[in-house]
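Student: Predicted coordinates and the sequence they were generated for:
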Amino acid sequence: MKLSSLVRQHVAALRALLVLTVIVGGAYPLLVWLAAQLPGLHDKADGSIVQAGGKPVGSSLIGQLFTAADGTPLPQYLQSRPSMAGDGYDPMATSASNLGPESIVDAPDKPSLLTLVCTRSQDVAKLDGVDGARPFCTGGGVGAVLSVIGPRDTSGPMAGRVTHPVRVVSVNEPCTATTTPFLATYEGVRVECAKTDEDYSTGQLVPVHGAANASPEVPADAVTASGSGLDPDISPAYADQQADRIARVRGITADQVRTVIAAHTDGRALGFMGEPAVDVLAVNLALDQQRLGG
């Protein structure tokens, strides 16, 4: 290849690079920014920031915690659903726990999804004064899971199932001097509580439903985090559960709280997509404004 041809190719490539840099790196972002400043789009482009008293208090698109400095829920406010994003609702750490339905056995330094749900249910129930019992949860707020150890069936439809238990361990309940397992016996075998230095993985894992109602009083969104960890809304059922507690702390009636909740509840998109949702921040701001207004 002649030197002149090589130079022409490089000059053409450099010219294309400069033109695309100006268009894609300058003109296009500027055009998008100018469009975002149009009436009706400006607030959304700036993060849908919510103002109260002339000060930013949050975003309508990103949830937040309503807790004291030590993490204790503030009882006068509607509480958001759990968040696994950083320390909670951190936009720079949006994530889920990546724990699924098969996460039922606690690790030494990490509770299973089942135990997280059980513990949260107990905490929410204590705050709101309701029954926190859930299927497959112990009264102590951990997953009700047994490791059943013994000979297994090697054929047929029950292959892999322990046929004659010789030892049964409640795997999520550590032993202490006063610990008693959530279940006394299983198929005639005394249930033990787990010891931290023992491995029970050879046993068959058996979740125990227990006596709790199949429809728990504490709603699902009160004990599970959203996929993004940033969901700003909760279900009407969870909001309604909190109404009596909020009314008691604020010295108003539960009907007044429920009226505010209803005013900030959105129905299904287009009437059929998704589920109704309550805007937590909007409700809390309205409740504060109601107090200030007398």
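Tutor: Structure's in. What do you need?
Student: going forward, measure contacts and count neighbours with C-alpha atoms only.
Tutor: OK.
Student: Can you pull up the most central residue in the protein?
Tutor: Ala225 (0.9 Å; CA atoms, centre = their mean).
Student: That one and Ser83 touch, don't they?
Tutor: Yes: counting by CA atoms under 8 Å, Ala225 touches Ser83, with 5.0 Å between them.
Student: which neighbours do the two share?
Tutor: Counting by CA atoms under 8 Å, 6 or more residues apart in numbering, the residues touching both Ala225 and Ser83 are Ala96.
Student: mind listing the strands for the chain?
Tutor: With DSSP state E applied, the chain shows strands at 49-52, 55-59, 145-149, 167-174, 185-186, 189-194, 204-207, 233-234, 265-266, 277-279, listed in chain order.
Student: ranges for the helices of the stretch 1-150 of the chain?
Tutor: 3-22, 28-36, 42-45, 113-128 (DSSP state H, counting those that start in this stretch).
Student: so what does the last one touch, helix or strand wise?
Tutor: In terms of contacts (3 or more CA pairs under 8 Å, 6 or more residues apart in numbering; DSSP states H and E), helix 113-128 is packed against helix 236-250.
Student: count of neighbours near Glu217?
Tutor: Neighbourhood size, Glu217 [other CA atoms under 10 Å]: 18.
Student: For it, give its distance to Pro174.
Tutor: Separation of Glu217 from Pro174 (CA to CA, to the nearest Å) stands at 27 Å.
Student: and if you look at Ala13?
Tutor: Going from Ala13 to Pro174 by CA to CA gives 68 Å.
Student: now do Asp90
Tutor: From Asp90 to Pro174 the distance is 33 Å (CA to CA).
Student: Mind checking which of these two has more residues around it?
Tutor: Asp90 (18 against 14).
Student: Quick check: closest non-adjacent residue to that one.
Tutor: In space, Asp90 comes closest to Leu230 once its chain neighbours are excluded; the distance is 7.4 Å by CA to CA, 6 or more residues apart in numbering.
Student: also this one, for the comparison:
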Amino acid sequence: MTRLPVWLSQHLAALRVVLVLTLTTGLLYPLGMTALAHVPGLAAPARGSELKGTDGSMVGSRLIGQAFTDGKGNALPQYFQSRPSAAGSGDGYDPTASGASNLGAESVVDTLATNNDPTTFKPSLLTQVCSRSKAVGDLEHVDGSRPYCTGDGVGAVLGVYYTGGTSGTVTKVVSLNQACPAKPFKASYRGVAVVCANPGEDYSAAVPVPVRGDAPAHPVVPADAVTASASGLDPQISPAYADLQAPRVARERHTTEDAVRKLVATCTTGRTLGILGEPGVNGLRLNLALDRTYPKQGA
């Protein structure tokens, strides 16, 4: 019997492996997973956990949050607002750009806008939290104050100059996040008058000193209302944030707060396995339920 050359035998073996793997992983496996995805109970998650609006069209996924704002980024008062998002530009919640701001606890000094160009302004994490807390407070008509925040919604941080660099006699104090001609949140520090900051000026020689202020230790505006999730796509808000928004939504929907809170309860999930995580309210599900049950008049 004539034996095939070694090189030909090796090529034929390689071809058989390619054919078997192509059939298995390229055809049988995808078909099997597709069939499994149509099993009752798995079909909806396999399609992305889609949610449909009052007209029957797909409006989003129960797994991905979205903003409920107008074309200018202003909150639509008839809807529960989501937590902030750092995913993508604009209002965030871009599923193709999942991510966080990557700013940490030491991010307390802003890069002020120069030449009246708002695109050059880079807020610190502290100022982002402060401005969001003020905005929520204004929207819900509650106290939006927070420790280490000024009344105008920026980080309450002084830049202190000492004779010895980091110690000694105070010679100059600047409110680092309040651009001139703003009035500094604090008139003086250790006997030295506080001045506003000049955009573009180098304050790197100053020692940043956050000032706590007299805001309550437990702010009215909850933490998830002012901080983004790690993915930037979190669809849930805390029950505390939902409860804070219920009076406004009830007014806009011309119904009672109790009726709105009953809908909140139907969209609230508890801790995973009873011990992991925290209870959460799915914002998109809740707003869709509102549209179906209490449609806004004139909308």
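Tutor: Nice, thanks for sending it over. As the structure is a computational prediction, the values presented were derived from the model and not from experiment.
Student: Include distance to Gly63 of structure 1 and mean neighbour count when you put the helices of the stretch 1-150 of structure 1 into TSV, please.
Tutor: Shown next, in TSV, are the helices of the stretch 1-150 of structure 1 (distance: least, CA to CA, whole Å; neighbours: other CA atoms under 10 Å):
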stretch	distance to Gly63 of structure 1	mean neighbour count
helix 3-22	37	11
helix 28-36	23	12
helix 42-45	16	14
helix 113-128	18	20
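Student: Quick one: these as JSON lines, columns for distance to Ala282 of structure 1 too.
Tutor: Shown next, in JSON lines, are the helices of the stretch 1-150 of structure 1 (distance: least, CA to CA, whole Å):
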{"stretch": "helix 3-22", "distance to Ala282 of structure 1": "42"}
{"stretch": "helix 28-36", "distance to Ala282 of structure 1": "24"}
{"stretch": "helix 42-45", "distance to Ala282 of structure 1": "16"}
{"stretch": "helix 113-128", "distance to Ala282 of structure 1": "20"}
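Student: Out of those, which is closest to Gly150 of structure 1?
Tutor: helix 113-128 (24.8 Å; CA to CA).
Student: Tell me the gap between the closest one and the middle of its chain.
Tutor: Its chain's C-alpha centre and that of helix 113-128 of structure 1 lie 12 Å apart, by CA atoms, centre = their mean, to the nearest Å.
Student: Onto which residues of structure 2 does it map?
Tutor: Using TM-score structural alignment, the residues of structure 2 aligned to helix 113-128 of structure 1 are 125-140.
Student: and what of stretch 189-204 of structure 1?
Tutor: Using TM-score structural alignment, stretch 189-204 of structure 1 pairs with 192-207 in structure 2.
Student: got it, and stretch 254-263 of structure 1?
Tutor: Stretch 254-263 of structure 1 maps onto residues 257-266 of structure 2, going by TM-score structural alignment.
Student: Can you point out the buried residues in that stretch?
Tutor: Glu257, Val260, Arg261, Leu263, Val264 (16 or more other CA atoms under 10 Å).
Student: hmm, who's touching that stretch?
Tutor: Ala242, Asp243, Ala246, Pro247, Val249, Ala250, Val281, Leu286, Ala289, Leu290.
Student: Grab the nearest non-local neighbour of the fifth one.
Tutor: Right, the one you point to is Val249 of structure 2. Gln78 (5.1 Å).
Student: Could you check which residue of structure 2 pairs with the residue nearest to Asp90 of structure 1?
Tutor: Counting by TM-score structural alignment, the partner of Leu230 of structure 1 is Leu233.
Student: next one: Ser95 of structure 1
Tutor: For Ser95 of structure 1, the residue aligned by TM-score structural alignment is Gly99.
Student: got a list of what that match touches?
Tutor: Neighbour list for Gly99 of structure 2: Ala86, Ala87, Gly88, Ala230, Ser231, Gly232 [criterion: CA under 8 Å, 6+ apart].
Student: Also Thr67 of structure 1?
Tutor: Pro73, Leu74.
Student: And for Gly129 of structure 1?
Tutor: Per CA under 8 Å, 6+ apart, neighbours of Gly129 of structure 1: Arg245.
Student: next one: the one 10 residues further on
Tutor: Taking CA under 8 Å, 6+ apart as the contact definition, Gly139 of structure 1 lies against Ala133, Phe182.
Student: Map it onto structure 2.
Tutor: Checking TM-score structural alignment: Gly139 of structure 1 goes with Gly151.
Student: again with Pro82 of structure 1
Tutor: Checking TM-score structural alignment: Pro82 of structure 1 goes with Pro84.
Student: I'd assumed Thr227 was in contact with that match.
Tutor: Yes: shown here, Pro84 of structure 2 and Thr227 form a contact pair, counting by CA under 8 Å, at 6.0 Å.
Student: Neighbour count: these two, which is higher?
Tutor: A direct count of neighbours by other CA under 10 Å for Pro84 of structure 2 and Thr227 places Pro84 higher, at 24 against 20.
Student: quick one: contacts for that one?
Tutor: Listed by CA under 8 Å, 6+ apart, the contact partners of Pro84 of structure 2 are Gly92, Asp224, Ala225, Val226, Thr227, Ala228, Ser229, Gly232.
Student: Skipping adjacent residues, who's closest to the third one in space?
Tutor: Pointing back at Ala225 of structure 2 there. Arg83 (5.0 Å).
Student: Give me the distance between that neighbour and Asp234 of structure 2.
Tutor: Applying CA to CA, the value for Arg83 of structure 2 to Asp234 of structure 2 is 8 Å.
Student: So these two - more neighbours on which side?
Tutor: Using other CA under 10 Å as the criterion, Arg83 of structure 2 and Asp234 rank with Arg83 on top: 25 against 21.
Student: Please look at the more buried one and Pro222 and confirm they touch.
Tutor: No: with contact defined as CA under 8 Å, Arg83 of structure 2 does not count as touching Pro222 (10.2 Å).
Student: I'd like to know how far Leu17 of structure 1 sits from His10 of structure 1.
Tutor: Distance from Leu17 of structure 1 to His10 of structure 1, by CA to CA: 10 Å.
Student: Alright, calling it a day.
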